[in-house]
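In: Everything below, folded, please.
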Amino acid sequence: MSEHNLILNVDSYKASHYLQYPPGAGYVSSYIECRGGVFPEAVFFGLQAFIKQYLLAPISAADIDEAEALLHAHGLPCHRAGWEHILEEHGGLLPLEISAVPEGTVVPLHNVMLQLVNTCPACFWLTSYLETALVRATWYPMTVATQSREIKKIIARYLEETADSLDGLPFKLHDFGSRGASSLETAMLGGMAHLVNFQGTDTVSGLVAARKYYGAEMAGYSIPAAEHSTITAWGREREADAYANMLEQFAGTGKLVAVVSDSYDIWNAIENIWGGVLKDRVIKNGGTVVIRPDSGDPVKIVIESLERLMRIFGCTENSKGYRLLPEFIRIIQGDGISRRSIPKILQAMKERKQSADNVTFGMGGELLQKLDRDLLSFAMKASAIRIDGHWQDVYKDPVTGPEKKSKRGRLALVRDANNKFRTIALEKLGDRENLLRPVYRDGQLLLETTFDEVRARAEI
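Out: Below you'll find the predicted structure:
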């Protein structure tokens, strides 16, 4: 059985839908939008990865045989004739057109971002058949990219208030989420989506995805860093030796090294090891030692760690009146980090006149895993059908769920006189530019986007 059989990349009930459309149906047009959520806008991202991975290779006779056997055993019909038509008349490539906003575009909620329609009237059923795969492939990277960007806006605001520049912003949120992701593909897509906004990551698979799908030679960076096992392997009585070894192996002019320091007692590590027996080596290391305190309440841990380090190593006051550690030492907090805790930490630092430039955040499960489709109320809906040569609107408008009311007709996305995004009916487009551009048609990628272009569009 093939895990890449596109016919089986579907919800069960879709298999019976080809029998449920009205007689005379020839074309179905559907769209994707974010119907609401915790953020005011969404970063459109991930479509090109899906197209390259799943839509450029043709289905085969073996795929049809496999799908028919499985679906029949599952209790459902299989549209064998429909899939054989695609195989014989279209070379196994899907007769669909997908139009979308350029990837990286930041679109306010409640606007169309993607629209797809079948290009062969015999395949009217195909548009909605793709919903399962297409929604799953796009809601997740879009949501990760959107949340990451919102956090970037928060960090940027505190840097503007408490630091002399925004130079460090691209490395202020580091991806620690790979091991907490539900699968390798999740880590690839989510890790890549985070890199739309930042350049720090430990999710290697995100780098692989950015290179494979968007041509990014190197989308992110990391530094040598200790984990608890490489510190505790030395034993508690040799904790200072473990830290000294990190400096011996990785410190040097222009280099950074991160050392987790809470395996036993973070305060002892700061006061008596980093600020005691290793103090001169830290000062003269030539680069930057990044202390990772981790355990405990993140707000209290960060501000207390900074206060102790400033007392031991000194600090300067920047042009805005906020205190900054010497360049040879910083901290990274990787425990308890989320879009909710980051502003609390930065606000507590601000109140104590500690510059946001002193800290970097490492974010794991909250970045790549603690998300769902409802965070942006992400949905794909049919909005128009062509029956006997005439287009007519398709929509839902539940009395008991008015927030689920869907859009009608074939759609276009434009900018109005105030340069704001607005979704309109396609027939009302006139001479205005439709921001939904054809990206895929009949098995071909029509428009290729680079990762640099995505980043530029998503920039805050």
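
In: from here on, contacts and neighbour counts on C-alpha atoms
Out: Will do.

In: isn't Lys14 right up against Glu131?
Out: No. Applying C-alpha atoms under 8 Å, one finds Lys14 not in contact with Glu131, separated by 9.0 Å.

In: Compare those two and say which one has the larger neighbour count.
Out: Taking neighbours as other C-alpha atoms under 10 Å, Lys14 and Glu131 compare with Glu131 leading, 23 against 19.

In: residue contacts, that one?
Out: 10, 380 (C-alpha atoms under 8 Å, 6 or more residues apart in numbering).

In: Give me the distance between it and Glu459.
Out: To Glu459, Glu131 is 29 Å away according to C-alpha to C-alpha, to the nearest Å.

In: next one: Glu366
Out: In this structure, Glu366 and Glu459 are 22 Å apart, going by C-alpha to C-alpha.

In: for comparison, sequence B:
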Amino acid sequence: MTVNPILNSDSYKLSHWVQYPPGTDGMYSYVAARGGTASHVLFFGLQALLKDYLSQRITMAHIAEAEALAALHGLPFNRAGFERIVKKHHGYWPVRIRAVAEGELIPTGVPMVTIESTDPELFWVVSFLETALLRVWYPISVATRSFRAKEIIRRYLLQTADDLSGLPFKLHDFGARGVSSYESSEIGGMAHLVNFMGSDTLAALVAARRHYHEPCAAFSIPAAEHATITAWGRRHEGEAFGNMLAHFAKPGALLAVVSDSYDVFHAVSELWGERLRQQVMDSGATVVIRPDSGEPVQVVAEVVERLAASFGTTLNGKGYRVLNHVRVIQGDGVNLASIDAILSRLAKLGYSADNVAFGMGAELLQKLDRDTHKMALKCSAISVGGQWRDVFKDPVTDPGKRSLGGRVVAARDSRGAWGVNTLERVSDADLQMRVVWENGQLLLDEDFATIRARAAAHLAN
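Out: Below is the predicted model:
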């Protein structure tokens, strides 16, 4: 979709250029999480946003379209300012953007992105870009939720499994159909893959390839849906399962089969556990059984117990049982709380977390918003007559909305603790922000593997 860059903003921004103090010649703003559901957020997605939106040049045609629409809309239009962008800056926004490294885990209140003007006559573009730039809240929020899930699963694997080799595939993205747009599935699906390597969101693979140079960011396996099972009819559910085995159950292969179309417990014990048991064992494949309804904690536990009764288990080095030939994936009712509860129940029953994986859909990619982590972009300084002055808000009715003043940056002290400093005071050694964009040029273009490794390092701490 082609977007007019001038119209990628809020209506009221069109009137703001005349609202600042006389003599204003510079502006500085920052992006931070102000609180919400976690003390830290995983920073990701700015590079993709810059490539998609700020790399697009403003043209005279864009100006004409925006001016005409503004007149109909009842708002003033800064034609001279936008023409200066086209003529003097070749159509690129005259701004400098600094950011912490993508994949870093950043405490609430610490700036992750800063943006400042580079043309004294066009200082107002910093605020004008708020609408577009603040959309980085979405990949940050998805990456953070995915990271929290990884922390939970890792904790149970450390307790009940011999190693962490299965961790990258323990949370599978089922969310493509549950988001508002293809673009959301690209951005959100890609953000999840900072932490995991399993996904059915093809758009995420496309986005990671385009924005972060990753040839194939995730993997999947052949899997049944209800239609491919119920098309056979209730009496022939076993044949439907057998058809999956015939096509996909090869030595070393994985395949997933949804098994709750009618009676999941009958399917597990009678069909998989008796009729198809020897075929599963002889195939050399691992068959992943998917219950998709009912109360998740109770259903997963009972399915695992029934599979153990039919296929047997092996005791691992930590004394927990691991199913032979089969596994379970739960994709219904999955959220951070249910993941924890399911794994806790299994551990109490003596089963390793190796036995189960999870699929998360709308809970991963859609059931969050800007207030999940109270993300905001705020002006913190303006220059008037060449002199910088602090700008901040401090509403008496909500202290949580107090913003920072000054040309603030993210910094770390000699002990490695994150904090806030200013450009005037911070040392090069402490500064944790790099210039990633300036006047239309992307100055840092990282690959996905680098960002993944950076995020994974936080789990070892």
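
In: follow-up on the earlier one: more neighbours, Glu366 and Glu459 of the first structure?
Out: Neighbour count, other C-alpha under 10 Å: between Glu366 of the first structure and Glu459, Glu366 has more, with 20 against 15.

In: how about Arg370 of the second structure, what's its partner in the first structure?
Out: Using TM-score structural alignment, the partner of Arg370 of the second structure in the first structure is Arg373.

In: now do Leu158 of the second structure
Out: Match for Leu158 of the second structure (TM-score structural alignment): Glu160.

In: what's the answer for Ser310 of the second structure, then?
Out: Per TM-score structural alignment, Ser310 of the second structure is aligned with Ile312.

In: what's next to stretch 211-226 of the second structure, contact-wise?
Out: 47-48, 51, 193, 196-200, 204-205, 208-209, 244, 248, 254-258, 261, 445-449.

In: show me where the stretch 201-350 of the first structure has helices.
Out: 204-214, 228-232, 239-250, 266-268, 279-283, 298-313, 341-351 (DSSP state H, counting those that start in this stretch).

In: Out of those, which one sits most buried?
Out: helix 204-214 (a mean of 21; mean count of other C-alpha atoms under 10 Å).

In: residues in the second structure matched by that helix, start to end?
Out: Going by TM-score structural alignment: helix 204-214 of the first structure matches residues 202-212.

In: That stretch against the first structure, how far on average?
Out: For stretch 202-212 of the second structure, the mean deviation from the first structure after alignment is 0.4 Å (mean C-alpha distance after the TM-score superposition for the first structure).

In: picking that back up, the match of Ser310 of the second structure and Glu271 of the first structure, how far apart?
Out: When Ile312 of the first structure is compared with Glu271 of the first structure (using C-alpha to C-alpha), they lie 8 Å apart.

In: Could you do Pro58 of the first structure as well?
Out: 63 Å.

In: same check, this time on Ile332 of the first structure
Out: Distance from Ile332 of the first structure to Glu271 of the first structure, by C-alpha to C-alpha: 17 Å.

In: The two: which is more packed in?
Out: Higher neighbour count among Ile332 of the first structure and Glu271: Ile332, with 22 against 17, using other C-alpha under 10 Å.

In: Translate that one into the numbering of the second structure.
Out: So, by TM-score structural alignment, Ile332 of the first structure is matched to Ile329.

In: Export the helices of the stretch 201-350 of the first structure as TSV, with columns for distance to Leu6 of the first structure.
Out: Output for the helices of the stretch 201-350 of the first structure, formatted as TSV (distance: least, C-alpha to C-alpha, whole Å):
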stretch	distance to Leu6 of the first structure
helix 204-214	19
helix 228-232	43
helix 239-250	47
helix 266-268	52
helix 279-283	56
helix 298-313	45
helix 341-351	40
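
In: Out of those, flag the one nearest Ala122 of the first structure.
Out: The closest of those to Ala122 of the first structure is helix 204-214. By C-alpha to C-alpha, the value is 31.2 Å.

In: Before I go, just wanted to say thanks for your time.
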